[in-house]
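Participant: dropping a prediction and its sequence here:
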Amino acid sequence: MRIAEVSYAEETATGPGSFPGRAFARLSLQLTNGSPEPIDLGTSVLTVLDKDGQPVAPVYAEEAEVRDFSGTLRPGSTATAVYAFAIPEESRSAITLVVDFDAAHTSAVFRGGLS
């Protein structure tokens, strides 16, 4: 598991469930299956904690262009997904990202700054 790219933007959509002007971080993640068995990515759960250890809200706005992990990842193959989170600017130097992609493997945990 690796964070392939980080970018930042603001929500622009309006209407129910929208937060125009809210900043978010867009994380492109890559998972390579180094095991001899396929991995079901349909149960993947991501959690981001801010610098104080508090959960950060995911962003599903159209302009975030999120794309979840899905399907089955064959041995030796790589899958890419994009997730967005409303990470406050003051927390971007110290976040925790937990990626739990199935019940058979240990979660991937990243701690540190986003750049």
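Facilitator: Alright, I've got the coordinates.
Participant: please make it C-alpha for all contacts and neighbour counts, starting now.
Facilitator: Noted.
Participant: spit out the contact partners of the residue sitting nearest the centre point of the chain.
Facilitator: Ranked by distance to the mean C-alpha position of the chain (Cα atoms, centre = their mean), the top residue is residue 83 at 3.9 Å. Contact analysis of residue 83 by Cα atoms under 8 Å, 6 or more residues apart in numbering lists 26-29, 58-59, 64, 66-68.
Participant: and here is the other one:
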Amino acid sequence: MPDDAYPELEPVPVDSIVDTQGLRVALTRFESVQGEVQGPGEVAGAAVRVTLSLTNEGDGDLDLDLVVLNAFMGNQRDPAETYEQPGGSPVTGTLAPGETAEGVYLFRIPEDRRGDVTFIVDYRQSESAVVFRGAIS
């Protein structure tokens, strides 16, 4: 559930485009993959590879190193574990006004838990997080 210390915008469907505080945010692609083990304690499993698109519509640069995408399953928001592979490539660097960046993130989400998934995009400490919620394939 949302925490007052970490404000969130109202959830929108996963296929929405959100314009907020000079930033356009969208989840543009969902792919079913097999998450790959990269280190001790990790477990391979069914995963979803998500492409996050950010367009800076503001006047100043956006620090992409502050952008975090998290995923949760079900109404109780069980956290989805993350993977780096195959193909993970988070956004990094600086996004100038008018530019678009895409990042790729992987989450361990079993096929039977994909009917209700929440994705939360945190991008700036002073702004409410963007929340997408719905079924993914």
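Facilitator: Right, received. Where do you want to start? Here the structure is a predicted model, which means the values were calculated and not measured.
Participant: now the TM-score, please.
Facilitator: The TM-score (TM-score structural alignment, normalised by the length of structure 1) is 0.86; 112 aligned residues with a Cα RMSD of 1.8 Å.
Participant: hmm, back to that, against residue 98 of structure 2, how distant is whatever residue of structure 2 lines up with the residue nearest to the centre of structure 1?
Facilitator: Residue pairing (TM-score structural alignment): residue 83 of structure 1 is matched to residue 105 of structure 2. Remark: distance between residue 105 of structure 2 and residue 98 of structure 2 (Cα to Cα, to the nearest Å) = 23 Å.
Participant: over to residue 34 of structure 2?
Facilitator: On the measure of Cα to Cα, residue 34 of structure 2 and residue 98 of structure 2 end up 35 Å apart.
Participant: ok, the two, which is more surrounded?
Facilitator: Taking neighbours as other Cα atoms under 10 Å, residue 34 of structure 2 and residue 98 compare with residue 34 leading, 18 against 14.
Participant: what is the strand or helix carrying the more buried one packed up against?
Facilitator: For residue 34 of structure 2, the host element (DSSP states H and E) is strand 23-35. Judged by 3 or more Cα pairs under 8 Å, 6 or more residues apart in numbering; DSSP states H and E, the packing partners of strand 23-35 of structure 2 are strand 17-20, strand 45-56, strand 100-108.
Participant: now, which of the contacts of residue 83 of structure 1 sits nearest residue 39 of structure 1?
Facilitator: Using Cα to Cα, residue 68 is the member of the contacts of residue 83 of structure 1 that lies nearest residue 39 of structure 1, at 14.6 Å.
Participant: grab the nearest non-local neighbour of that closest one.
Facilitator: Computed as Cα to Cα, 6 or more residues apart in numbering, the closest residue to residue 68 of structure 1 that is not its neighbour in sequence is residue 81, at 5.2 Å.
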